[in-house]
Structure formats: C-alpha cells, structure tokens
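A.B. asks: Just the structure for this:
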Amino acid sequence: MTLISFVVPVYGVQGYLRECLDSILNQSFTDLEVIAIDDCSPDSSGEILAEYAAHDARLRVITLDQNEGQGPARNRGVAEATGRYVWFLDSDDWLADGAVRAVADRLRETDAEVLIVDHARVYWDNLVDPSVIGPRFHEAPTVFALRDWPTAIDILHVPWNKVIRRDLLDRLNFKFRSGWYEDVPFTYGLLMATERITLLDRICVYYRQRRAGAATRTAGDGHFAIFPNWAQVFDTFDDSRPGAEQLRKLLFRRMIWHFLIVRGNDERMPPELRGRFFAEMTRHYRRYLPPGGYPVPGGSEGLKHRLVADGRNGMFQALRLGFRVAETGRKVARAVAGRGIRTARSTVRLAREAVFRSYYRLQLRLPMDQSLAVYAAYWYRGYACNPAAIYDKARELSPGVRGVFVVRRDRVGTIPPGVDHVVAGSLRYYRTLARAKWLINNVNWPNNVVKRPGSVHVMTHHGTPLKVMGLDQQAYPGGVQDDDFAGQMRRADRWDYSITANTFTTQMWERAYPCRYETLETGYPRNDQLATATAEDVARIRAKLGLAPEDRVVLYAPTHREHHPGYHPPFEPTELLDAIGPNGRLLMRSHYFHDRAHAPGTARLADRARDVSAYPSVEELYLAADVLVTDYSSVMFDYAILDRPIVVYAPDWQAYRLVRGVYFDVTTEPPGAVVTTFPDLLDLFRTGAVDNDAAAKARAQFRRKFCALADGRSAERVVRKVFLGESG
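C.D. replies: Sure thing, here's the model as predicted:
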C-alpha cells in the first residue's frame, strides 16, 4: 500500500501549479501518489496536469465537468486515494525539500493518526513569515490527545498542515462543505476525534500569500460562511468527552479570534457588509458562550472581545480608526527621521516640473475623451511592436477612435506619415495622457501616470519570456536592475488587460505579475504580418534591403544582458560569412536598449554584412532572413512563426541561467540547433546542420508550444475586445 496520498484540488492556479507538483514529485521519498482534481479550472491548469500525468504515473487526474469548489473537490480526491495516509495540499502552495521523508519517518516512529506539520507564509515580495505557534511545537508530548495539549487548538485550522490516517477519515465519514472556511469543522472535528496526534517541528509547507486571487483577499459576502462552519463545531461538540469543558472554552476563544481576523481585514469585508458581519459575531458570541465564561485575552484584544459581546459596533469601529491613526503617525515619524538631505537641483528644472505636474493634475479633472487612445512602445522609442499593430487595426475596425502615439523627441523622424503623435514631456503629452480613455503600451507607463476611473489600460508586452520577469526576479538578485518590486506591482495594478502570445506566457505572467487584470490570450498583434506574409511581400522587403533573391540571409540578434553590461558573445562576422558561403549575407541587430549604439562587431563588418540596428521594423528583418541566430532573445519565439531555421548560440548559458534566471532550458527545448562556442557555430553552417532533421524536429515542437495563436488575426481579436467590447 502506498504510504501517502496527496489530494490536490486545482482551480485557477496555472501560474503556481508547476511549482506545487514539482515540490511533491521531486521529493527524495517516492512512496506516494498524487490525486489532482481539476475543478473545471478556467485556465490552462488542466493542460499542465495532463502534461505531468503523461510523465509520472504517480499523478492521477480527476476532471470535473463543473466547478464544485475546493471542499467537494477534496471529497472526490479522498474517494480515489489508496494511501495509508492522506495529505491535502492546496495547489498554489508547495512543499519544502525533504518534507515527505521527514513526515514518513515521524509516522513510522509514532503510528499517529494525525500528524501536524509546521509551515511558513511566503508573501509576494518574498518575505517569509514563520507560523505563530511553530516555536511551541517542541513543548508538545510525542503523541497526545487534544485535551492533553490543548495549545494545538491555536495551530492554523487548515487541512494542508495535517497528514491523516485514512481509516480515521473513513471512521469519521467527514465531508467538506462547499464555500469558504470549510476547513474549520474539519480541523476541530478531526482533532477531537483522535487519541493519537503528533507534531513535526519542521517547516514542511510554504503557504503562498497571493497578492490577488485568493479568498483571503477577495471582498464579499462569501466570508459569512465562517458562521455556519463554526456553528457546526459547537453544534456537534461532544460534552461527554474527557476534558470537554476546557476544550469548549478554548475553542470559543479561538472562534472569536477568527471572527475578528476576518472583520479586521478590509480586503475581505467591504464597508456595506461590516455592520451585518459584526451583528453575526455578537449573535454567535451569545449563542455559544460557555457556561462560566472563557479565558478572555488581555489588552486591546480583550477589549475587542468585550465589544463583540456587548454588540457595540460603533465603538468597535472607532477603536479600529484610532489604532490606524496612531500607526499612521508612527510611520510618518519614521519617514521624517529617515529622510536624507536631497541633492540640490536647479531652480529652473524644479519650476518646470512643478508647472507640468500642475498642468497634468488640471487635465485629470477635465472630462475624459471617450474617443481618444494613446499608444507607446519601448519607452517612447517610436512606432513599433504590438501597439503599432493595434493602432493600425483600430483605424480599420474602430475608426471612431482617434489614436495618438507618444514618441521621444530624437525619434520623431521614425513616425510613419499620417500617424498622429506627441513628443514625450511636452504639454500636449500630459494633456493626451490625462484625457485619453485608452492607454496602450508594451511597457509600463511612468510612475506618475494616473489611472483614471473608467480608463482602460492595455499592457501588450513585447515578447514571450525566456528570462524571468517581475516578482520571479527576486530569486535572481544578481540580474535585477529594478529591485523596487512593490513599484513594479503598483504599475501592473493599472492594467485592465494583459495580452499574451501563448499559454506559456499567460502562466508566467500570472506568477510574475499577480494583479487583477484580465488576460487576453490572443497572440501578439505584431506577428500578424509574419503569419500572413506572401512570397511577394518577402521579395519586396528583400529588395528594399538590397538583398538578391539568391542571397542566403542570416539575421544575428543577441539579447541584452542586464547583469553583464557591455558584454557581447564572441562573434566574428567575416568568419561566419565564410562558413555561410559565397552567397551569404549577414544582418546584425542590437537589442533596442542600445538604440543609440551599434550592433556588436560592426567595427569589423565584412562587405556582405550590415548593421540593421536602426532599421524601424524588426518584423521586416524576420521576413527577409533565411536563418536566425540568437541567444536568449524573445525574437526566437516570433521568428519561429515563419518555420525557418533558428540557431541558439549560447556561449554563456550556464552563467546566464544562474545569474539572470530563466523559465525553461532553451538548450534542451530549443527552436532548432544549439551551440555554445563560435567554432561550433561555424561548423553548423559548414556542415548544413543548421537545418538537419534534428533541428527541424526541435523547431516543430517549439512552434507547437509557442506559435499556435499566430494566425494573422491577433490584432483583430484585441481591437474587438478592447475597443468594440465584443466577447469571445
């Protein structure tokens, strides 16, 4: 018999599910099974489960036809579990390394019916907060009943910190309720029913504190489910058990603590529900108050208990307001004390900034222009990428919307004729930003841009992520340029829509930017022209670039390395051209961060090589090229749409993945051939291995994963949703 069955309900966790499954299946202890319940998840969680199940027979997937909720999903999983013990785990949490072996050893030592493990909360900003009661685990007897160590009542009342013998579950015949707080009657019913509890004084579960999407951060009347669940604890309480009188008192205190936690969290309890919630607190207080009272906490916590008992909601709210005012005063005092002396700036610059800020604030007070959309790309570098493609399609499908592009002063000359534009930093720029209904950008707008009520912010992004982004960068501090992760999240909080090129990107953005936007998994609008280009289009572009039909054109486009400024992979254009052959042509393009510089190696360009860093359309360069050579740039995902040879030239792969961080190993899941040295790159071209059978097979697999949405209609899908309000 398998020792441990993990039961994992799955719903809306595509950004976290892989980490959860890996943490179980990659444990050194392998005598386990995983029962994953796809609770009709609306995202790609089902696809992830199928992928893992295909590679590991220990994972079984139950797929539900309709959403039943976490509690009923757990019931389904228990019914299928075959292990001697059952361990519930939430699909956005994960296990510590070695946790399962430590649990197995403890179970064999104690033969416990319930083993409780310690946990730590992990917040979105990487703050790790140990459990409150964990430091007292060592005080408990090796094996005990709840009456012998009632401190266990104060351990977090969740299923996932408990490993439970299956025959105990069968004996109790407990069924989880639907809705929230279903874990309350489960936990306390379980603890009171067994004589053999043991604790493992070790952090085994990392409890993810999601920035958005969790029930604990969702406002609404769903939180009233706390009352019937606690009522079930007391309505089924067995007063004939030894020690029942003391346990009832401690459970009552824990109930009031729990009510106050929920009522005190404004992210859970909107203003219009707070009075009714408080009244329910008072009603349950009076209904279940133990005869002879209970140990009331001291200090401000005890005062709250007394206000609940007396039904004094007004006084309770005044007390909370007073606490907040005092805390605000302490924060202000700390800020003033820690403020350094600012570097003096010129009076003229200060005055100009003050005038422009005032002008912007004035414009924000004026009516929003319901027909105005403002676009930008690459920090105002010009008319490009997804915003440009959306602009073009909006002019066709939604002519009533007037589009304006923001451009840097030194890039005004790159704006195509007929495209209205404003210069960044000008008065018209601030007026346009303040009055526009739609704001479309492939990077974040500056910090001082205000999201007005009713405005629509569209983040188009500008690539499929190979390197880690957003909050995921916290694990790779050596590659971080912007370590203000709270600021990153505030900027992402302005998004209404996030456009993604594929399901993989959707999953990664959900982890990297856990905010309340709606994902539009439409494919990237900029790639429509790649999907629809004809042979005539390619010939026209090549002629425009001065390339002959018989030329074999190689585009070399390395990425920028934030952690290694100034580094360029070893590359000699003349030698590469010799390897390509007499009809070879080399186009070299630097990353857009280097738009004021030149491509690497241009100081020694051969006659048949050309620096195309300043060429306005990278998509036209893709169409002109017969082969792409890159390293870790997202250009590979776009170029793969064309189904032409791609070479990953990765001389610093090991250093890059360790310092900068990546989402997958591009050397084992490549879009084509892979080399790590320049001589090997030359051999690829000399031998024809650039596009041999192995390279073609790798490219086909890569395209299936990343290019399925590139059908030439991505911009249309965005415009119909964002500007025309069409669904589907």
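A.B. asks: Going by C-alpha atoms from here, please, whenever you check contacts or count neighbours.
C.D. replies: Noted.
A.B. asks: Going along the chain from the host helix or strand of Gly189, find the next helix or strand for me.
C.D. replies: Here Gly189 sits within helix 183-193, counting by DSSP states H and E. For helix 183-193, the following helix or strand on the C-terminal side (DSSP H and E) is strand 197-209.
A.B. asks: now for that following strand, which elements pack on it?
C.D. replies: strand 94-95, helix 99-110, strand 114-123 (3 or more Cα pairs under 8 Å, 6 or more residues apart in numbering; DSSP states H and E).
A.B. asks: to compare against the first, here's another:
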Amino acid sequence: MPRFSIIVPAYKVQAYLGQCIDSVLTQSYEDFELIGVDDRSPDGCGRIFDEAAARDPRVTVLHLPENVGLGRARNAGLEVATGDYLLFLDSDDTLTPGALRAVADRLAECDDPEILVYDYARSYWNHKVRRSRDAELFSRPGPQVFPVDERPELLGLLMVVWNKAYRRDFVEQQGLRFPPGYYEDTPWTYPAMLAAARIALLDRVCVHYRQRRQGNILGTSSRKHFDVFDQYDRVFAFLDARPELERWRPVVYGRMLHHLHTVVSRPDRVPADARPEYFRRAARHCRRHRPAGYRPAAGPEAARLRLLAGGRRRAHAVLRALEWVRRTAPVALRRLRHALGRPLLGAYQRLQQRLPVRRDLAVFAAYWNRGPSCNPAAIHAKLRELAPHIETVWVVDRRRRGEVPPGIRFVHPGSRRHRAAMARARYFVNNVNFPDSAVKRPGTVHLQTHHGTPVKSMGLDLQPYPAARMDFDRLLDRVDRWDYSLSSNRFSTVVWEGAYPAGYTTLEYGYPRNDVFHTATAQDVLDARAELGIPDGAVVLLYAPTHRDYRSTYRPRLDLPALMQALGPGHVLLTRMHYFHDRHDTTHPDIAAGGIIDVSGHPSVERLCLASDALITDYSSVMFDYANLDRPIVLYADDWEVYQEARGVYLDVLSGRPGETPGAVARDQQQLISVLTGGAWRDDAATALRAAFRERFCAFDDGRAAERVVRRVFLGETEPLPFVPLADRTPAPDPATALDQRGTVPPPATPAQGSGRLAGVLSSG
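C.D. replies: The predicted structure follows:
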C-alpha cells in the first residue's frame, strides 16, 4: 500500500499535462501511486497518461467512457486509490520539487492527522510566481494538530481540494464524494474541514497553481456558474445532518455570501442577460440559508453583500460604479498632474543647472534606486564620520521608502527635490549608472563603485553574446561621466578598463562593502546569527546563486528540502535569490521547509556572510567578497556550458586551478551532497584553493577601503592609506570560534545597537 494516492483528472489540457505528471514522477519521495483519469478528453491527454504508465509502474490510467466533469472524474480515481493519503492535483498544475517529502515528513511529525493543509503559489503565464495571499496563516504560532475550532481562520483560505492531503480512511468514514457541476470543491472541503478532529499545517508551497492567460474554465462566461447555488445547498444539507456543527452555520453563510458575490462580480463569468436571474436566485438562496440575526462584517464589501442578498441588482450596479469612480479619480488626477507637471519640473531642473554647484552636497544611489546598500552605503557611512560637513541624499524608489534606515535623507526619482539635487550636487556615487537624464556639469565628481568582481562578461565585452540587450552607444555616454572607477583587485581593473573604456581614474582601493569582514567582532557574528534565530552550534550554509540571463524568472536550481534531508539535523540553509528577482514581484516557493530560511529580503548580504559557516554559490561575485572571511566556499554549477554561451565569462571558476577556483566544485545535486557530507567542502585541497583565490582577489580588501575612498574623492588626499598585508589580517571569527570566545567578549548588544554597528554595509548581493 503506497503512502500517497495522487489523483489527476484531465480534460483538454495536453499542453500542460506532461509538466504536471513529470512534477510528480520526479519527486525525491517515491512512495506513491499516480492515478491519471482521462475524462474522455478529445485531445492527447489519454495518450500522455498511457506513455507515462508505460515508463513508470507507479502510474495507473483510467479511460472514462464519457466525459463526466472534474468532480466525478476525481470520484473515479477515488474508487481505485489504495494509498494512506489522498492528494488531488489538477492537470494543469504542478507539485514543487521536494513537496511530497515535505508532506510525508510533516504527516509523520504530526502522527497522521486527518487533513494536512499546505500552501500554494500562483504561477502566471508570464513566468511570474506569487505565493498565496494567506501565506502568513501557516506560520502563526499555535498547536501542532487541532480541530478547526482552534483555527477558524482556515475557513477563509481558498476552499479547494488540491492544497490538502486527506487520510483515506477519514474520507471513507465521512462518505466524501464530489458532486457534478462547477465549484465541485465547495461541498467537499467545507464538510471535510468541519468534520476533521485533527488538522495540521505545512508552511511550504507544495503546488504551483497555473494562471492561464486564457482558457480557464471558471473564467468562461456561462450559465454553468449557477451551479454555485446547488453546491452550497449541499454544504448546508451537510450541516442540517450534523446538529453538533450548527455553530458553523453563520461562518459558512458568510463565506457563501462572499463566494456568490465573487462569481457575479467577475465580468467573465455570469452572462449579461443572466445577471437579473442570478440576483433573484441569490436573494432566494440567502433567505433560505440566512442564520437568524446574521449581519455581514463591517467593511467596504458589506454594502455590496447586503445588496446581493437582497437581490437589488440595479442598486448593486450603481454602488459598483461609484466605487469605480472613487478608485479611478485619484489615478486620473495623478496622471493629469504628471502630464502638466513634467514639463514644469524639466524647466525647474534646467533653471537649477544654471545655479552654482553645491560643493557640500553628495548624491548616492545603489542598484537602480533600491536604497542604501553595497559599496555606496559603506562609503556614505564613512563620509558622515570623516566629513560631516558634506550633506548627503540618497535616491530611493518610492516603493522602497519604508526600507530606508532612520536618519538617512532621501528623494524619490523624478521629484522636484531629486531634480534639484541632481542639478546642484558636486558628488555622485553609484554602483550602477545614473540615468541618461543626469547631466555631467563642470566641477562635479562621479564615482562608479561597481558591485562585484566580474565572472561574467560586462559592458562592451557583452556585444557578441545573446545576453546583450543594451544600447552600447548610450552606455558609453554614461561611462564618459565617470571620474573614478573603484576596483576591488587588479583583475577587476583590467576588466573594467577594457569593458568601459573612458578617461576616468581607477582607484585600486578594495571594496568598502567588504570592510566589515575585517572590522566585525565575535559578538557581531553571534548577533547576526541570533537575529536569524539560528541555534548555537548549527552549521549554517549560505546559498546565493546569481542571475541567469537566459531565464526570466528565478527558481532554485537545487531541491532544497532534499538537500536538507541529506545533511540531517544541525544544519541551517540560508537561501538568497539575486536582487534582479524583486521580492515584491516574485516568490521562490520551494523555500519553506525545516532548516531552510529565505533571506532574500534581508538588507545585508554581508551580515548573512558573517552568520554563515560556508558559502554555496555558482558564478556570483559574492564568492570574491566571501573569500575575505577565509571560510569554505563550494561552487554548485549545473549549467556552466549554457551560462558560458549565453553570457560569456572571464574566469573558468570550475577549472580547479589555484587562483581561479575558490573551493570544492559540484556539477549536480548528488555531487553537492557528497561534497557537503563527505567533508570535501573544507578539506586540505579546498583550503589550498581558497588561499590562492584570496591572494589573487582580496589583495586590497583590508578593512579600510571606505576610508581610502573618502579621503581621495571627498577630502582630496592623493596618497592612499597603506594596505595591510594579507598575512597580517585577521578576518571576523567564524561562528564556532566566536562561540568559543563568547565569555571573553562584551555582553550582546541590543538589536538596535547590533544593527547600527553594521548599518553602513547594507547590500543586496
């Protein structure tokens, strides 16, 4: 008997069914049966199922003699299921890597509850992925196993069957089966959740819920949407037969009211000529099922729900129109102000450019206005210390204003204050280019700090490669504004001067963002771990891959739960996506399992480095920064050939040659597990490679780079501070050493103090 029976009905989804099946058959957990139900599909779904069954004995295929619809197709799968638990997967959706292992582990941990609820992420046709809006419910503190009385908010989740695992004997005991028609999940999920005595949660995305551009059956205008009334009749019939559950009637009624309103509010569902009948039917339905004394909860939707329950279609339409005007009027006014104000702001900026340059004003930016971070932030902190007479201002995107540390002045791009600062400032510091609108005035100083030692091709060197998507003439116009180009090592100097040819002066001073690796104390290391909730003695691995130009979205190239399973207890994996994949737009959903912490939104990659025992990366420049700590570095690179062809590289970091490869190398996940469990990640060979790598790339990073920059660029000193020889440097202690020194260091700082000590080195990696 398998642990899981996974039931996948299919009808006219041949474009997606193969991906769905593969997402199941490639799971690291293998104790399951996959029951494919061909619902008399007129396309190739039946053949796709048969081909899967021919190559994998875990697949069973049912070919139904006639099309019966999604609910009854699932019932056909139920009749032959033999697993301990039932999982339902729609044929255009997919399981995330490691999902079944995570489900199995959680079920065992919770002593086989009747229902396990897990999270999902919406996967859009344009490759964006967003975790469900209810994700925070899964991380709320509470009992491990509970009836829904103890977590009633779960009834507010999307009431679908495919985000839950059901114990099969519980399903049989309750007599649960799917009815025909649309919204067939409703009379299954409510009875199941209300009847279950033992429910558990798994704080992990296990399903990618495909959002089609077109073709979603529930997005098709049809009278079949009237089926929603019959489905709720079935739910209330269940409550009528269970007097002990009567207390849930107001809750279910409220959820029904919202559901009925959602159906009629979507313009692509109920046909226009059927809307009057829908409202009449809704009014009758609500009168029949309304609990005594029921009132919708206060809020912006309450009035609409009352009108729907009363069948007042015209009043509902008027209210919706008024709400639309209220929503759109401010947007229209803003657009009008923008259209009128833009020429005025342009004239204002030109006027400001006629005024004298302010010698005491410096403008900072980083990573396309994401906020204080990287080398500019470290320089900014040292500038305020050594030259407090210079006024500073950061350019920060409006969406990021809440992330700016207290005490830092900032302006928003395009605003009047921004235009004034860009027109009058003497100093400009950025780790990327300022926009084309930035005018290089005589007497101004532009410092380009860059943001990493380059492995991949940059600037003009990108021209032969498919990754090149830029106007190179405009790029050179921006480069011509540079007065200084900051270099972290001589290798970078050669690359920058070839890729960005211009008349600037190169400053081989090291990277200011790396100063902290030589100034941080043992207590700073312990504080960094404590802020992340890492227990003493845990081995912490920081996984920080770079961006792939040949991919538009981020997806971990590792099965992270399987990796953690192999590493075993006592390990913590910090995962950090590249900053190109903005946290506001994309979630990487495979990260939500035990021992795995998603730190993509953490403001300081340097602080994450301090907290870790080793780095796992691929072609990211973080390896050069991390080498300053003299801690193990492991390269996991499963797409080296593709990456080389798409982007071009300056270094063969996988060669194994001293001075080119920073440590152990793995080309697939099994190799990586062997490296980490067998000790190769920190053996003598890896240590020797790291020493040669540090000698080549960390010659200037001695903890005083920011001071060198400030003294040269802002204070005019031409003789840089002497460099501390590599052999004489003492980087921040590794976590084990810091723990040993705990009794000899000062008491831990408060969170505010601990954050402030390193506030100048906030980097997005």
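A.B. asks: Dump the helices and strands packed on strand 197-209 of structure 1 to CSV, plus distance to Val666 of structure 1 and mean neighbour count.
C.D. replies: Formatted as CSV, those follow (distance: least, Cα to Cα, whole Å; neighbours: other Cα atoms under 10 Å):
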stretch, distance to Val666 of structure 1, mean neighbour count
strand 94-95, 25, 22
helix 99-110, 30, 16
strand 114-123, 29, 21
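A.B. asks: Please identify which of the ones you listed is closest to Ser590 of structure 1.
C.D. replies: In terms of Cα to Cα, the element of these nearest to Ser590 of structure 1 is strand 114-123, at 37.2 Å.
A.B. asks: Pull up the aligned stretch in structure 2 for the closest one.
C.D. replies: Mapping strand 114-123 of structure 1 onto structure 2 (TM-score structural alignment) gives no aligned residues.
A.B. asks: Give me the buried positions along the next helix or strand after that strand.
C.D. replies: With elements assigned by DSSP H and E, the helix or strand that comes after strand 114-123 of structure 1 is strand 128-130. Buried residues in strand 128-130 of structure 1, counted by 16 or more other Cα atoms under 10 Å: Pro130.
A.B. asks: what's the answer for stretch 250-260 of structure 2, then?
C.D. replies: The neighbour-count check on stretch 250-260 of structure 2 (16+ other Cα under 10 Å) flags Pro250, Val252, Tyr253, Gly254, Met256, Leu257, His258, Leu260 as buried.
A.B. asks: In structure 2, which residues correspond to the helix or strand that contains Ser300 of structure 1?
C.D. replies: Secondary structure assignment for Ser300 of structure 1, by DSSP H and E: helix 299-310. Against structure 2, there is no aligned range for helix 299-310 of structure 1 (TM-score structural alignment).
A.B. asks: Next: stretch 461-474 of structure 1.
C.D. replies: Against structure 2, stretch 461-474 of structure 1 falls on residues 450-463 (TM-score structural alignment).
A.B. asks: which residues are in contact with the matching stretch?
C.D. replies: 374-375, 430-432, 468, 472, 475, 485-489, 492, 495, 498-500, 619-622, 624-625, 647-651 (Cα atoms under 8 Å, 6 or more residues apart in numbering).
A.B. asks: Let's see which of these end up in strands.
C.D. replies: Residues of these located in strands (DSSP state E): Asn430, Ser485, Leu486, Ser487.
A.B. asks: ok, back up a step: output the buried residues of stretch 250-260 of structure 2 as JSON lines; include the columns distance to Pro187 of structure 2.
C.D. replies: As requested, those are exported to JSON lines (distance: Cα to Cα, whole Å):
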{"residue": "Pro250", "distance to Pro187 of structure 2": "16"}
{"residue": "Val252", "distance to Pro187 of structure 2": "11"}
{"residue": "Tyr253", "distance to Pro187 of structure 2": "13"}
{"residue": "Gly254", "distance to Pro187 of structure 2": "15"}
{"residue": "Met256", "distance to Pro187 of structure 2": "11"}
{"residue": "Leu257", "distance to Pro187 of structure 2": "15"}
{"residue": "His258", "distance to Pro187 of structure 2": "16"}
{"residue": "Leu260", "distance to Pro187 of structure 2": "14"}
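A.B. asks: Pull the most distant pair out of the residues you listed.
C.D. replies: The largest separation in the buried residues of stretch 250-260 of structure 2, counting by Cα to Cα, is between Pro250 and Leu260 at 15.2 Å.
A.B. asks: got the residue ranges for the helices in the stretch 301-450 of structure 2?
C.D. replies: 302-309, 313-352, 374-386, 416-424 (DSSP state H, counting those that start in this stretch).
A.B. asks: With the stretch 601-750 of structure 2 instead?
C.D. replies: 605-611, 622-626, 640-647, 669-678, 684-697, 705-709, 735-740.
A.B. asks: In structure 1, what stretch matches the last one?
C.D. replies: Helix 735-740 of structure 2 falls opposite no residue of structure 1 when the two are matched by TM-score structural alignment.
A.B. asks: Beyond that helix, next helix or strand please.
C.D. replies: helix 751-757.
A.B. asks: centroid residue for structure 2?
C.D. replies: Nearest residue to the geometric centre of structure 2 (Cα atoms, centre = their mean): Thr587, 2.6 Å.
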